[in-house]
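Trainee: output the structure for:
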Amino acid sequence: MDDRLIKASQVGDIDALYELIWEDDNVLKRIDEKMFVDSPLHIAASFGQTRFAMEMMNFIPSFSKNLNKSGFSPMHLALINGHFELVSLFLHADAGLVRVKGRGGLTPLHYAIKNGNLNFVAKFLLACPESIEDVTVRGETVLYIAIKSDMLEALEVLVRWFQRICHKDALDWLEFIPNWKDEEGNTALDIAVSNSQIQACLILLPFFFLIS
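Mentor: The predicted structure is shown next:
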């Protein structure tokens, strides 16, 4: 990638971006044709350059679903680096970005749970309820992520969400999520029990009453 474009992405220089496009109207298209690249949108997301990122989304929306060489999408990068205004704008632009699987099959929802970002756990589920279905390459559901990360408040948010959810697939999720087994054949409750996470087990109890 042109060093000038990298710099413009880092500092959010939209004028420089347009100058580069005037010089070469295929400059962004060539980047989009590559796999696993830090696009200008990835760079802007990492540096929290909100206006530049939104301008880039208008040009090449597909950048938002591409992974860089580290296995992260722009929403992953914005969330991990704490650029929460940008995360919200990504969510508003395309709620499906919550389901983009990065390294290890982890989605932005999984990262929000791992990091205990309860505000975005709730926002992601509200905007894209279907994201509750996504599992990692190790067969971990959202419940596994919360338990293995010892994020009890996130686990509580998930259980309360299941208690309130009104969705055509809700019954399927209630059957699927608690009974799902990871690559080692364990359910989320098995993990909590084996790790002597008593509080996690207690939080899960209302969840299992829902499916009894």
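
Trainee: CA only for contacts and neighbour counts going forward, please
Mentor: Will do.

Trainee: this protein: helices as residue ranges?
Mentor: 3-11, 14-23, 27-32, 40-47, 50-59, 74-80, 84-93, 108-114, 118-127, 142-148, 152-164, 170-179, 188-194, 198-209 (DSSP state H).

Trainee: now the ones you listed as JSON lines including distance to Lys65?
Mentor: Formatted as JSON lines, the helices of the chain follow (distance: least, CA to CA, whole Å):
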{"stretch": "helix 3-11", "distance to Lys65": "18"}
{"stretch": "helix 14-23", "distance to Lys65": "21"}
{"stretch": "helix 27-32", "distance to Lys65": "11"}
{"stretch": "helix 40-47", "distance to Lys65": "10"}
{"stretch": "helix 50-59", "distance to Lys65": "10"}
{"stretch": "helix 74-80", "distance to Lys65": "8"}
{"stretch": "helix 84-93", "distance to Lys65": "11"}
{"stretch": "helix 108-114", "distance to Lys65": "12"}
{"stretch": "helix 118-127", "distance to Lys65": "16"}
{"stretch": "helix 142-148", "distance to Lys65": "21"}
{"stretch": "helix 152-164", "distance to Lys65": "25"}
{"stretch": "helix 170-179", "distance to Lys65": "25"}
{"stretch": "helix 188-194", "distance to Lys65": "29"}
{"stretch": "helix 198-209", "distance to Lys65": "32"}
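
Trainee: can you put these in TSV and add mean neighbour count and distance to Asn68?
Mentor: Shown next, in TSV, are these (neighbours: other CA atoms under 10 Å; distance: least, CA to CA, whole Å):
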stretch	mean neighbour count	distance to Asn68
helix 3-11	18	14
helix 14-23	14	20
helix 27-32	16	11
helix 40-47	26	7
helix 50-59	18	16
helix 74-80	26	9
helix 84-93	18	17
helix 108-114	25	15
helix 118-127	18	22
helix 142-148	24	23
helix 152-164	18	28
helix 170-179	16	30
helix 188-194	18	30
helix 198-209	15	35
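
Trainee: Leu109 versus Gly102, what's the distance?
Mentor: Note on Gly102: its distance to Leu109, by CA to CA, to the nearest Å, is 11 Å.

Trainee: repeat for Ile147
Mentor: Taking CA to CA, one finds Ile147 at 14 Å from Leu109.

Trainee: wait, isn't Val137 in contact with Lys101?
Mentor: No - with contact defined as CA atoms under 8 Å, Val137 does not reach Lys101; the gap is 9.5 Å.

Trainee: the two: who's more crowded?
Mentor: Neighbour count, other CA atoms under 10 Å: between Val137 and Lys101, Lys101 has more, with 24 against 13.

Trainee: check contacts around the more buried one.
Mentor: Lys101 sits next to 107-108 when contact means CA atoms under 8 Å, 6 or more residues apart in numbering.

Trainee: before we go on, could you also do this sequence so I can check it against the first one:
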Amino acid sequence: MQKMEMLFQMAQRGDVEELNQLLIKYPLILHQIPLISIHNPLHIASALGHLDFAKKLLELKPEFARQLDAEGYSPMHLACANGHVEIVREFIKVDPHICRLEGREGKTPLHVAVLGGRVVELREMLTNCEGCIEDVTVQKENCFHLAVKNFQCISFQVLLDWAREMRRDEVLNRKDEHGNTILHLAVWKKQRQVLEMLLTNSSSNLEVNAINNSRLTALDLLLIFPSEAGDREIQDILQGAGALKSQDLALNNTTSLSLTRDSPVTNSNSLIEYFRFHDGRDSPSDVRTTLLVIAVLVVTATYQVGISPPGDVWQDDDQVHLAGTSILGTHNLVSYILLVSFNSIGFNVSLYMIGTLTRKFPLQTELQICLFALYVTFNVAVTATSPKSARLFTTVFTSALPTAVPVACGLLQRYGVMGRFRRLFRICRRTS
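Mentor: Got it, this is the predicted structure:
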């Protein structure tokens, strides 16, 4: 194990002479590395730019070039990420197709160079391995998609110039897993510079009216998601290149969009599908944040109803009622009980959601104290405003809910009851 540590330390220093001496003493050391470590000295030398050390390792053990480290990257990925073009050239000499080696999330060294704006490395790989332009990530994003999504305009310009010089314009129309072309992404990211590169003196092969999986063209995206600056110029660029809305293409009358710049979208199943949650597209962090916002809004609304019931409260005592009790509860007990029951359910379920979504957060004890204090004040307020005839029910019902809610939610999920409710709701909505 000590000799392995010495080898990796030599790689950090890039000392070829020490490496030669170590190999004389331990001639099989390079062959033993795969048995001990998931990464090899070539990863270190490539990341740090030690050219001579990397060349020596490639000469002795060329298969090191295809080994992925614990993060899912090969030595060439690391050389591209850090801009060590001479080392990249050495890898290409060993095997030009190593440019297409898939690493983490399907990214190749070419993808890494694009993301880092390493244009010299880009040109080297495109010159020596033309096929690498076809490679896509696990999200089916090619190098053009990655350049646009990550605002790498220089990388995009190099790629675009190469594609047009080599007459490979068809790669500009490739779609990711959501059916988006680079034109969709450029509009979504409001990248006017990219749009001008694409649409100024563009080839006739560029599909300016490609439709994504949500039945939207690039122009549709611009009109649906307007911003304050630059939209008019982008719209002029798109329409100057012949861009249309999906409804104007008349490809499918039953799913076409009714879009204008100054009016809302109506009767659009496509738009509803676009905003609907998609597993794999929407990150768990975004979903949790959205659910927390919704839960807090429901807590706020139901808490307000609890402390200030509809119809207000009596201001004085009487033979029939007491000051501070609900007027609605006195005149219509059934309606009041329904109001309190469902309002309390909404309040407690929202508290349960907040507690579940913030589990293992920092200051967990303090947060639980806050939720408990909120629960107590809500119950006290609801009980205090209840008329005498409903006070016992209100006290028992609101006290039992904290225990009943987690159990009920678990049972509903287990037996798929909520799915049946949703289907029933959709049927009722269609027939109404």
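
Trainee: so after superposing, what's the score?
Mentor: The TM-score (TM-score structural alignment, normalised by the length of structure 1) is 0.85; 204 aligned residues with a CA RMSD of 2.2 Å.

Trainee: quick one: map Ile14 of structure 1 onto structure 2.
Mentor: The alignment partner of Ile14 of structure 1 in structure 2, by TM-score structural alignment, is Val16.

Trainee: which residue packs closest to that match, ignoring adjacent ones?
Mentor: Phe53 (5.4 Å; CA to CA, 6 or more residues apart in numbering).

Trainee: which ones are touching the one you found?
Mentor: By CA under 8 Å, 6+ apart, the neighbours of Phe53 of structure 2 are 11, 14-16, 45.

Trainee: correct me, but Ala53 of structure 1 touches Ser46?
Mentor: No - assessed by CA under 8 Å, Ala53 of structure 1 is found out of contact with Ser46, at 9.9 Å.

Trainee: between these two, which contacts overlap?
Mentor: Contacts common to Ala53 of structure 1 and Ser46, judged by CA under 8 Å, 6+ apart, are absent.

Trainee: name the residue closest to the centre of structure 1, please.
Mentor: Pro108 (1.0 Å; CA atoms, centre = their mean).

Trainee: check the alignment and tell me where Ile33 of structure 2 lands in structure 1.
Mentor: With TM-score structural alignment as the criterion, Ile33 of structure 2 matches Ile31.

Trainee: run a quick neighbour tally on Thr187 of structure 1.
Mentor: By other CA under 10 Å, neighbour count at Thr187 of structure 1 equals 21.

Trainee: how much space between it and Ile60 of structure 1?
Mentor: Taking CA to CA, one finds Thr187 of structure 1 at 40 Å from Ile60 of structure 1.

Trainee: re the thing from before, which residues sit in contact with the aligned residue in structure 2 for the residue nearest to the centre of structure 1?
Mentor: Applying TM-score structural alignment, one finds that Pro108 of structure 1 aligns to Pro109 in structure 2. By CA under 8 Å, 6+ apart, the contact set of Pro109 of structure 2 is 76-77, 80, 99-102.

Trainee: between those residues, which is nearest Val119 of structure 2?
Mentor: Here the nearest of the contacts of Pro109 of structure 2 to Val119 of structure 2, counting by CA to CA, is Cys80; it sits at 9.8 Å.

Trainee: skipping adjacent residues, who's closest to that closest one in space?
Mentor: Counting by CA to CA, 6+ apart, the residue nearest Cys80 of structure 2 is Ala113, at 5.3 Å.

Trainee: hmm, who's touching stretch 31-40 of structure 1?
Mentor: 1, 5-6, 9, 53, 56, 60, 62-63, 66-71.

Trainee: of all those, which two lie farthest apart?
Mentor: The farthest-apart pair in the contacts of stretch 31-40 of structure 1, when distances are taken by CA to CA, is Leu5 and Gly71, at 21.3 Å.

Trainee: so what corresponds to Ile133 of structure 2 in structure 1?
Mentor: Match for Ile133 of structure 2 (TM-score structural alignment): Ile132.

Trainee: excluding its backbone neighbours, what's nearest that match?
Mentor: Val142 (6.7 Å).

Trainee: ok, now how distant is the one you found from Gly12 of structure 1?
Mentor: 34 Å.

Trainee: likewise for Asn117 of structure 1?
Mentor: 26 Å.

Trainee: more neighbours: those two, which one.
Mentor: Gly12 (23 against 16).

Trainee: tell me which residues touch the more buried one, please.
Mentor: Per CA under 8 Å, 6+ apart, neighbours of Gly12 of structure 1: 44, 49-53.

Trainee: what's the answer for Leu122 of structure 2, then?
Mentor: Leu122 of structure 2 neighbours (CA under 8 Å, 6+ apart): 110, 113-114, 155, 158.

Trainee: doesn't Ser64 make contact with Ser73 of structure 1?
Mentor: Yes - here Ser73 of structure 1 reaches Ser64: they are 6.4 Å apart, a contact under CA under 8 Å.

Trainee: these two: who's more crowded?
Mentor: Set Ser73 of structure 1 next to Ser64 and count neighbours by other CA under 10 Å: Ser73 wins out with 29 against 22.

Trainee: and the gap between the more buried one and Leu67 of structure 1?
Mentor: 5 Å.

Trainee: picking up where we left off before, now list whatever residues contact both of Ser73 and Ser64 of structure 1.
Mentor: Contacts common to Ser73 of structure 1 and Ser64, judged by CA under 8 Å, 6+ apart, are His42.

Trainee: ok, back up a step: overlap in contacts of Ser73 and Leu67 of structure 1?
Mentor: In contact with both Ser73 of structure 1 and Leu67: Gly102, using CA under 8 Å, 6+ apart.

Trainee: out of the contacts of Pro109 of structure 2, what pair is the most spread apart?
Mentor: That would be Cys80 and Glu102, which, of these, are the farthest apart (CA to CA) at 13.6 Å.

Trainee: against Gly96 of structure 1, how distant is the aligned residue in structure 1 for Ala147 of structure 2?
Mentor: Here Ala147 of structure 2 is matched to Ala146 in structure 1, going by TM-score structural alignment. Distance, Ala146 of structure 1 to Gly96 of structure 1, by CA to CA: 21 Å.

Trainee: again with Thr136 of structure 1
Mentor: 17 Å.

Trainee: do Asn66 of structure 1 as well
Mentor: On the measure of CA to CA, Asn66 of structure 1 and Gly96 of structure 1 end up 13 Å apart.
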